[in-house]
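Chemist: with the sequence up front, the predicted model follows.
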Amino acid sequence: MPESNVLTRYQDYRTRRFLKGEADTRHMLPRWRTRHRRRILVVTLGVLFTAMVVASTACLFFPMAALAWPVISFMFLPVWTSLQLVSGRQGDAPKDALDEWEIQQRNEARSIGLTVTQTLVLIVALFLIFASVLHWNIERLGYAGGVLALSAMLIGACTPAMILGWTRPDIDPSDIEPSEN
């Protein structure tokens, strides 16, 4: 038996916790587990993310726009949770809970998510640097930059689940319906 270290034990714990959570939630929202409905959730997230970026940018010029971002982020939570439920949280699943094809799909989606995160955060950082160099005296620059950075992080973090929710085939109905045992 191989040596058990802290990382191995943590991965085993994470896998057990994931499988228990999957068993507890596999029967939730059964009609939303089709590819068509998952795509509706993905598009809705895209619209919410666009609204977050617009609200963040609007904060620079209109002080009342600062109220929009928290409202949009609260609207994001149920949509994101629903997508996670209906897609089986495959984007953040531990490798021991997935088969080889699922691991490959997850890793490809995570790679794209990392690229999206890095690119968007780089854009926000460059915006803040140039705004400082140009001596923009906008008192809301810090708030706008902060919520832009949070938006960029949320978009990047959600990208793997959005990709998998969009591309994965429909789940077998026998996997959704409760067993008679």
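Modeler: Here it is on my side, so go on.
Chemist: for the rest of this, base every contact and every neighbour count on C-alpha atoms.
Modeler: Fine.
Chemist: name the helices or strands packed onto the strand or helix carrying S111?
Modeler: Using DSSP states H and E, the element containing S111 is helix 100-133. If you count contacts as 3 or more Cα pairs under 8 Å, 6 or more residues apart in numbering; DSSP states H and E, helix 100-133 packs onto helix 141-167.
Chemist: list the buried residues of the helix holding S111.
Modeler: 102-103, 105-107, 109-110, 112-114, 116-117, 120-121, 124-125, 128 (16 or more other Cα atoms under 10 Å).
Chemist: how many neighbours does the nearest residue to A144 once chain neighbours are set aside have?
Modeler: Leaving out its chain neighbours, the residue that sits closest to A144 by Cα to Cα, 6 or more residues apart in numbering is S56, at 5.2 Å. Residues lying near S56 (other Cα atoms under 10 Å) number 26.
Chemist: I figured S56 hits I72, correct?
Modeler: No. Judged on Cα atoms under 8 Å, S56 makes no contact with I72 at a distance of 10.6 Å.
Chemist: one step back: distance between the helix holding S111 and the chain's centre?
Modeler: Mean-position distance between helix 100-133 and its chain equals 12 Å (Cα atoms, centre = their mean, to the nearest Å).
Chemist: secondary structure element holding L41?
Modeler: L41 is located in helix 35-58, with elements delineated by DSSP H and E.
Chemist: pasting the second one now:
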Amino acid sequence: MSTLKWSATNADGLLADLDLPPAAYRALLKIRAQSEAGGIAMDQGTLGKLLGLSRPSVNAALRELELELELELAKLVNMVRNGVYQINPMLAGYDCPEDALDAVEAMPRADRLDSRTYVSNYHRAVAAYQDQLAEQRKKRAAAAAAKKAAATRRRGSVHAVG
């Protein structure tokens, strides 16, 4: 358990407003609880073991936290490298308030979570992401139906010779 006391933002209030899916919320809290000063990089396998979730479930949870759209970066975690994530410095814990402020000042403005419109932008990003997933499911279903119809037509045109 972390003994870090300072955060650059009211993380609990922000997270409550986001209405994260349960697995994403648990993943974020676990990364935050395991945090060293300024955050810790954690891979999906380790996080899955800590949460008792499969790697695909952890991956889906992390995608929710990492949502990135053209107009708004809704990053609660950042991918350090493939499969390894780090909590946003504004949500991480620090040993003293000065360290928290230094970390925020070093961040690009686009990655900060203290905008008045952050929560509404995050919800729009989630809705757009869900719409994108629904569209992909429709395309896969249409492709599967077309493949099945083609197979049925081929079977219907084959005649036994006898």
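Modeler: That came in fine, so what should we check first? These numbers come from a predicted model, not from an experiment.
Chemist: TM-score them against each other, please.
Modeler: Aligned and superposed, the two chains score 0.34 in TM-score terms (TM-score structural alignment, normalised by the length of the second structure); 74 aligned residues with a Cα RMSD of 3.9 Å.
Chemist: circling back to that earlier point, what packs against the helix or strand just after the helix holding L41 of the first structure?
Modeler: The helix or strand immediately downstream of helix 35-58 of the first structure is helix 68-86, counting by DSSP H and E. Using 3+ Cα pairs under 8 Å, 6+ apart, the elements in contact with helix 68-86 of the first structure are helix 35-58, helix 141-167.
Chemist: just to revisit the earlier point, in the helix holding L41 of the first structure, what's buried?
Modeler: So helix 35-58 of the first structure, judged by 16+ other Cα under 10 Å, has buried residues 35, 37-42, 45-46, 48-49, 51-53, 55-58.
Chemist: now do it against helix 141-167, angle only.
Modeler: On the basis of axes from the mean of the first three to the mean of the last three Cα atoms, to 10 degrees, helix 35-58 of the first structure is oriented at 170 degrees to helix 141-167.
Chemist: gap between helix 35-58 of the first structure and the chain center?
Modeler: That offset, for helix 35-58 of the first structure, works out to 11 Å (Cα atoms, centre = their mean).
Chemist: what's the angle between it and helix 68-86?
Modeler: Inter-element angle recorded for helix 35-58 of the first structure and helix 68-86: 160 degrees (by the same axes, to 10 degrees).
Chemist: residues in contact with stretch 71-83 of the first structure: which ones?
Modeler: Stretch 71-83 of the first structure has contacts (Cα atoms under 8 Å, 6 or more residues apart in numbering) with L29, R38, L41, V42, T44, L45, L48, A51, M52, A161, M162, G165.
Chemist: between these, which is nearest T15 of the first structure?
Modeler: Within the contacts of stretch 71-83 of the first structure, proximity to T15 of the first structure (Cα to Cα) peaks at A161, which comes in at 18.0 Å.
Chemist: quick check, that closest one in contact with Q84.
Modeler: Yes. Contact criterion Cα under 8 Å: A161 of the first structure and Q84 qualify, at 7.0 Å.
Chemist: comparing these two, which residue is more hemmed in?
Modeler: Neighbours of A161 of the first structure and Q84, each counted by other Cα under 10 Å, are more numerous for A161; the result is 25 against 20.
Chemist: buried sites along the helix or strand hosting R124 of the second structure?
Modeler: Secondary structure from DSSP H and E places R124 of the second structure in helix 118-157. Neighbour counts over helix 118-157 of the second structure (16+ other Cα under 10 Å) mark Y118, V119, N121, Y122, H123, A125, V126, Y129 as buried.
Chemist: and the last one, how far from A143 of the second structure?
Modeler: I take that to be Y129 of the second structure. In this view, Y129 of the second structure and A143 of the second structure are 21 Å apart by Cα to Cα, to the nearest Å.
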